[in-house]
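**Q** have a look; sequence and predicted model below, questions after that.
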Amino acid sequence: MTRKILIIGGGFAGLWTALGAARVVDQQGDKADDVEITLVSPRAELHVRPRLHETHPEQMAVPFLPILNAINVKFIEGTVERIHPSDRIVDIQTATGQTLAFPYDRMVLTSGSRLFRPPLPGLAEHAFAVDQLDEAVKLREHLEGLASKPDTAARNTFVVVGGGFTGLEVATELPERLRKIFGDTMRPRIVIVERADAIGPDLGPGPRPQIVEALEQLNIETRIGGGVVSFDANGVVTATGERIDAATVIWTGGMVASALTTQVVPTVDRQGRLEVTEDLRVTGAKDVFGAGDVVRALTDDDGHYSLMSCQHALFMGRFAGYNVAADLLGLPTKAYRQAFYATCLDLGSWGAVYTEGWDRQVKLVRAEGKERKIMINTQWIYPPAADREQALAAGDPEISYA
């Protein structure tokens, strides 16, 4: 009788979970020849979300079906509508319109996150975003279309709502993107609106001097201490009462976990994430593991927990894949640990700032930081080749880039 592992989600965590699980199955040989691994996702491609703020977001989709075929992982193109953990069944709406009741013996939830959009007046109707590929393409088309619009102050004003990691990368990339569209004929006004009392609040004071320096060099304005309270077709109003007329407003207001989490267990944290044990098993759901943005996982012995980032999703995926297969096969599981933590913030033509440690000690800046960012974005976070040996090796949870 076939034993089934189901992975829900084809992002960083999901794809690397598949690699990790397939690696265990391959190593066990005949002992695991009845194990079937299936990944379900709305599309057979990995969207490289950390790069969707760049000039050509449509190029940030990497087909992964050849990789899954190489490691004998089945694929269902579809969307999970409902999880029934007590029955170990999920309801899947396939891309062809079929409804499947798919049984599993073990499941890994890796359905990721989505942009948090509070019910602010006009936000849904008038703000752009770079959270999903289609949204990033819509923004690109809008920016390119501005060249045919009348030359007004509003056309040339760009408001980025949110001064966190994504907002900073979006804002600092804009000058170069606009130069490619307009040449040197337009002097854009770019304004970051951040509700906290400092720019880059979650990044802490370590890299802040470099961030401020980059913003000043790129002539990017900031408004701190008050967020945007309303949006309309012609701009925004901030909490301080300031009106900013702008034809382009980009929302980067944080992330929340996939709504599927509460179908596994009802208790989640403020970001909608599931609590998990050290081996990434969902607390209260013994046959379900989780990885990536849907879980809050302890990363080290100093009390630091995972963030919604591909950095953590990649490594968690390897551990979740190993553990779900090991658990099914009666092998010991491994405690997820990812002691090394780094951030690399792209700051447009200024360069980038690379930090290490949870206190974010600055290690590389400007061109050297940019070189590290390019390596991360074009090599480290990309899937392996569709070669069985290479792909299975990439699923090793002991891999480290520290």
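**A** Here it is on my side, so go on. Numbering: from 1, shown residues only.
**Q** CA atoms for contacts and neighbours, from now on please.
**A** OK.
**Q** what segments of the stretch 151-300 of the chain are helices?
**A** Remark: helices assigned in the stretch 151-300 of the chain by DSSP state H, counting those that start in this stretch are 165-182, 208-217, 261-264.
**Q** from those, which stretch is densest packed?
**A** Mean neighbour count (mean count of other Cα atoms under 10 Å) peaks for helix 165-182 among these, with a mean of 20.
**Q** quick one: list the elements packing against that helix.
**A** Judged by 3 or more Cα pairs under 8 Å, 6 or more residues apart in numbering; DSSP states H and E, helix 165-182 is in contact with helix 133-145, strand 157-161, strand 189-194, strand 342-346.
**Q** included below, for side-by-side comparison, is a second structure:
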Amino acid sequence: MRLVIIGAGFAGMYAALSSARLRDIAGASPKRIKITLIAPQPSLVVRPRLYEPHPDRMTAPLGPLLAAIDVDYVKGSAQTIDTAARTVDIVAADGGRTTLEYDRLVLATGSRLFKPNLPGLAEHGFSVDSYDDAVALDRHLHGLTKQPPSVARNTVVVAGGGFTGIEAATELPARLRAILGNDAKPRVVIVERGEVVGPDMGPGPRPLIEAALAKLDIEARLGVGVAALDASGVTLSDGARIDAATVVWAAGMRAAPLTAQIPAERDNLGRLLVDRQLRVPGVAGVFATGDAAHAASDDIGNTALMSCQHATRMGAFAGHNAAAELLELPTRTYHQEAYVTCLDLGTAGALFTRGWERDVEMTGEEAKTAKREINTVWIYPPSAERAAALASADPERVTAL
């Protein structure tokens, strides 16, 4: 029997760990229950850190870890899923094709930045959504030193004032000064269609976010959007013009396109609706997890967000349950009542909240210390030591925070 996991992000990594853990507990051999992970590279992109300098360093190897827990790695991109035949077609970088049969499938394909069909966005917009995108932005920022000093050269427009947009924007003044010199006068402008910055953060943290933006001299254009981009800046929906050498798009996420191949119901973000065991109803043998899944996280109406925090634990439950079905063992009900946020605010510190109401628990340097711990320790893969790695994947104990 074969359990196939598509994706090597936080959800896919923990699906592999937890399924291997249950296989071990049940005393089943890797030959009896084969666990296979498909991904373009055997590495975890530490996506929550891609807004930071040196994004080329934001990966962690998974090859030794997968080998230690007897999970097969297949290098390539899943191209086609046939849920009737229970097969996945894989395309390698050289164009070669492979087909894998599965008995259980865990779809952990993550999410992508939503890019509308705006004039100039594809040609002139940057992002911190993927490893390649973040590296391209970093190269572009360093390339600004070849341009003559000007207000436009020193200006960055960040389109989107949500969590990612705020973290990218608040990091940029220090990044630009490090690249252009301390005499440079960076100008960072957040453009947000909503009436407030951080609309999803709620009213409690908002004054602290606004104070941080003011401290960093970051402007906010609210109630407008970017209508068009060109090589020298952006035109806003109200007709205003901002000359800028750099535009960072951070306006919304959607589930990865592969989820569209599963014949099941999806939400408005493209996520597959799943039951409390993370199965896709009506599609035999298929589980969805992480950013690919719309899942209830408790019994009072909260649903998992597109976040590392939720993907890690969801992945552990999905992997456990997929393996449990093959081993004819009881499955577990996914639940994740605890919820925190830790928002980086650049040199203005950070903001730590707890609960769905986002009650502020830490600010300033105290929160910044917590953010560093999260970003540099807690979200990284466990060591490639079999017993410790498997022990880390008990679904009831897994948490990214």
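**A** Nice, I can see it. These figures come from a predicted structure and were not determined experimentally.
**Q** need the helices and strands packed on helix 165-182 of the first structure in TSV with mean neighbour count and distance to residue 282 of the first structure, can you?
**A** Below are these laid out as TSV (neighbours: other Cα atoms under 10 Å; distance: least, Cα to Cα, whole Å):
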stretch	mean neighbour count	distance to residue 282 of the first structure
helix 133-145	17	29
strand 157-161	24	34
strand 189-194	23	34
strand 342-346	22	26
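**Q** want to throw the ones you listed into TSV with distance to residue 291 of the first structure?
**A** What follows is these, written out as TSV (distance: least, Cα to Cα, whole Å):
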stretch	distance to residue 291 of the first structure
helix 133-145	22
strand 157-161	29
strand 189-194	30
strand 342-346	19
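**Q** looking at those, which is closest to residue 61 of the first structure?
**A** When these are compared by Cα to Cα, helix 133-145 sits nearest residue 61 of the first structure, at 8.2 Å.
**Q** how far apart are the closest one and its match in the second structure?
**A** Helix 133-145 of the first structure, aligned to the second structure and superposed, deviates on average by 0.9 Å (mean Cα distance after the TM-score superposition for the first structure).
**Q** angle of that helix against helix 165-182?
**A** 40 degrees (axes from the mean of the first three to the mean of the last three Cα atoms, to 10 degrees).
**Q** got the helices of the stretch 151-300 of the first structure as a markdown table, with distance to residue 331 of the first structure columns?
**A** Shown next, in a markdown table, are the helices of the stretch 151-300 of the first structure (distance: least, Cα to Cα, whole Å):
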| stretch | distance to residue 331 of the first structure |
| --- | --- |
| helix 165-182 | 40 |
| helix 208-217 | 46 |
| helix 261-264 | 24 |
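**Q** what do we get in the first structure for residue 390 of the second structure?
**A** Per TM-score structural alignment, the equivalent position to residue 390 of the second structure in the first structure is residue 392.
**Q** was I right about that match contacting residue 19?
**A** Yes: at 5.8 Å, residue 392 of the first structure and residue 19 qualify as touching, with contact defined as Cα atoms under 8 Å.
**Q** circling back to that earlier point, need the three-state assignment for the match of residue 390 of the second structure.
**A** Recorded secondary structure, residue 392 of the first structure: helix (DSSP: H, G, I helix; E, B strand; the rest coil).
**Q** what's the helix or strand for the residue nearest to it when sequence neighbours are not counted?
**A** Distances taken as Cα to Cα, 6 or more residues apart in numbering place residue 23 nearest to residue 392 of the first structure, at 5.0 Å, with adjacent residues excluded. Per DSSP states H and E, residue 23 of the first structure falls inside helix 12-28.
**Q** longest helix in the second structure, please.
**A** helix 308-327 (DSSP state H).
**Q** in the first structure, what stretch matches it?
**A** The aligned range for helix 308-327 of the second structure is 310-329, by TM-score structural alignment.
**Q** quick one: the matching stretch to chain centroid distance?
**A** Computed by Cα atoms, centre = their mean, to the nearest Å, the chain-centroid distance of stretch 310-329 of the first structure equals 17 Å.
**Q** what's the average distance of that stretch to the second structure?
**A** Mean deviation for stretch 310-329 of the first structure: 0.5 Å (mean Cα distance after the TM-score superposition for the first structure).
**Q** mind listing what's buried in the longest helix of the second structure?
**A** Going by neighbour count (16 or more other Cα atoms under 10 Å), the buried part of helix 308-327 of the second structure is 308-324, 326-327.
**Q** output the contacting helices and strands for it.
**A** Using 3+ Cα pairs under 8 Å, 6+ apart: helix 308-327 of the second structure touches helix 10-26, strand 104-107, strand 286-288.
**Q** repeat that with 10 Å
**A** On a contact count with 3 or more Cα pairs under 10 Å, 6 or more residues apart in numbering; DSSP states H and E, helix 308-327 of the second structure meets strand 2-6, helix 10-26, strand 34-39, strand 104-107, strand 286-288.
**Q** what's in contact with the last one?
**A** In this case it means strand 286-288 of the second structure. 3-6, 11, 83, 86, 102-110, 259, 262, 271-275, 277-281, 293-295, 314-315, 318-319, 321-322 (Cα atoms under 10 Å, 6 or more residues apart in numbering).
**Q** could you tell me where it falls in the first structure?
**A** Strand 286-288 of the second structure maps onto residues 288-290 of the first structure, going by TM-score structural alignment.
**Q** please apply the same query to the third one.
**A** Using TM-score structural alignment, strand 34-39 of the second structure corresponds to residues 36-41 of the first structure.
**Q** with the second structure overlaid, report how far the matching stretch is off on average.
**A** Mean for stretch 36-41 of the first structure is 0.2 Å (mean Cα distance after the TM-score superposition for the first structure).
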